[in-house]
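Peer 1: what would the 3D arrangement of this be:
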Amino acid sequence: MINLSLSFPKLTSRQFAWDSAVLFLAVFWLGGSLILDLVVMPMLYTAGMMTSPGFASAGYGLFEVFNHVEMLLSGLILTGVLAMRQAHADCSVEVSGSRSRWALLLAISLVAIALTYTYVLTPYMGALGIALDMPGMIHIIPNTMGWMHGAYWLLEVTKMLVLGALLRLCYIDIAAQFTAKN
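Peer 2: You can find the predicted model right below:
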């Protein structure tokens, strides 16, 4: 009889490299946000998205998917930061008490931003947009929509700054590991 079982070595928390995983996730999220904000949305706007029928449901669908991806990424980043806190001897991000608290605060704020997008801004903006999308109505954009766009951009800039700070913390950690080996 042939034994077909495979044995895998146990990975330690350092072998998984949580700091590298958090760095990758933050770069992926930052890149996706920049593409959405600086490429996709301006293209849709110049193509006449606001004047076409059904723009509200299309915009809601786009942001609903992206917001759920953001929630997943923020949860994974928070998991990575908590794992680095657990294995603090191996991660210099977590050796310093103040850097550890900053990394945790940044990760929690990313979760809060993603939850705000998903459960506050997108549903309300979608509801206002659907009201504007009714046939036979005069399309006057309410002041609330302008306020919500302002809140969105404020959160978006905050998210980019938080991701940048988290990238800096993780990059310093990874760079220190490479200089220590040489």
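Peer 1: from now on I want contacts and neighbour counts done on CA atoms only, so please keep to that.
Peer 2: Noted.
Peer 1: now do the contacts for the residue sitting nearest the centre point of the chain.
Peer 2: What sits nearest the mean C-alpha location of the chain, by CA atoms, centre = their mean, is residue 70, with 4.1 Å. Contact analysis of residue 70 by CA atoms under 8 Å, 6 or more residues apart in numbering lists 29, 114.
Peer 1: want to put them side by side, so please do this one too:
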Amino acid sequence: MAMISRVTVRKPAWQTVVMLTLLFWLSASLIVDTVVMPVLYTSGMMAESGFAIAGHSLFWVFNRVELVCAALVLTGILNLRYTLGNGTRPTHQAVFLASLLLVVALAFTYGLAPQMSGLGLQLNLFNPVSEPPALMNSLHAGYWLLETLKLLAGIVLLKECWNSLNLNLLGIGD
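Peer 2: Presented below is the predicted three-dimensional model:
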């Protein structure tokens, strides 16, 4: 009555995980940047006194999701770097880009978002602020610079994962 069971450990499809994470992350960033924020701006919500709190709440959640995505992408790239054959594994450039994505997510979460939220708070109810502080414009410029860097790095990394996945499906480089 001895039963032999065979357990096969199948390594996860890290390329697919990395690609789906990048697609989710980049598309969510584009939706926030091209739909959510312009709608809030045109509806006049940015002129309201409570916008800084609402914006902080929105970006607090979104930045944490970005951190999880960046960590997952970097983990996947590092896993692929050390488990795949020479012909299909990610290059040093891919590891650098994945690390850069994590640094950008950290900068958004712990650098820009708290600074922007702090500048947007209205602390004196008797003296309403009609214009945002001058520092806010430079923080917005930094945000857009990092956002552009994130999108470019993500697209290059996505392309490299796609090419590597196609090579694996063809059986080249194992």
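Peer 1: map the residue nearest to the centre of structure 1 across to structure 2 for me.
Peer 2: Per TM-score structural alignment, the equivalent position to residue 70 of structure 1 in structure 2 is residue 66.
Peer 1: same check, this time on residue 159 of structure 1
Peer 2: So residue 159 of structure 1 corresponds to residue 150, using TM-score structural alignment.
Peer 1: can you report how many residues lie near that match?
Peer 2: If you count neighbours by other CA atoms under 10 Å, residue 150 of structure 2 ends up with 21.
Peer 1: hang on, it packs against residue 103?
Peer 2: No: contact criterion CA atoms under 8 Å: residue 150 of structure 2 and residue 103 do not qualify, at 9.6 Å.
Peer 1: what sits closest to whatever residue of structure 2 lines up with residue 87 of structure 1 if chain neighbours are left out?
Peer 2: Residue 87 of structure 1 maps onto residue 83 of structure 2 when the alignment is built from TM-score structural alignment. Among residues not flanking residue 83 of structure 2 along the chain, residue 89 sits closest, at 7.7 Å (CA to CA, 6 or more residues apart in numbering).
Peer 1: which SS class is that neighbour?
Peer 2: Going by DSSP: H, G, I helix; E, B strand; the rest coil, the secondary structure assigned to residue 89 of structure 2 is coil.
Peer 1: which residue lines up with residue 44 of structure 1 in structure 2?
Peer 2: Checking TM-score structural alignment: residue 44 of structure 1 goes with residue 40.
Peer 1: ok, longest helix in structure 1?
Peer 2: Secondary structure of structure 1 per DSSP state H: the longest helix is helix 143-181.
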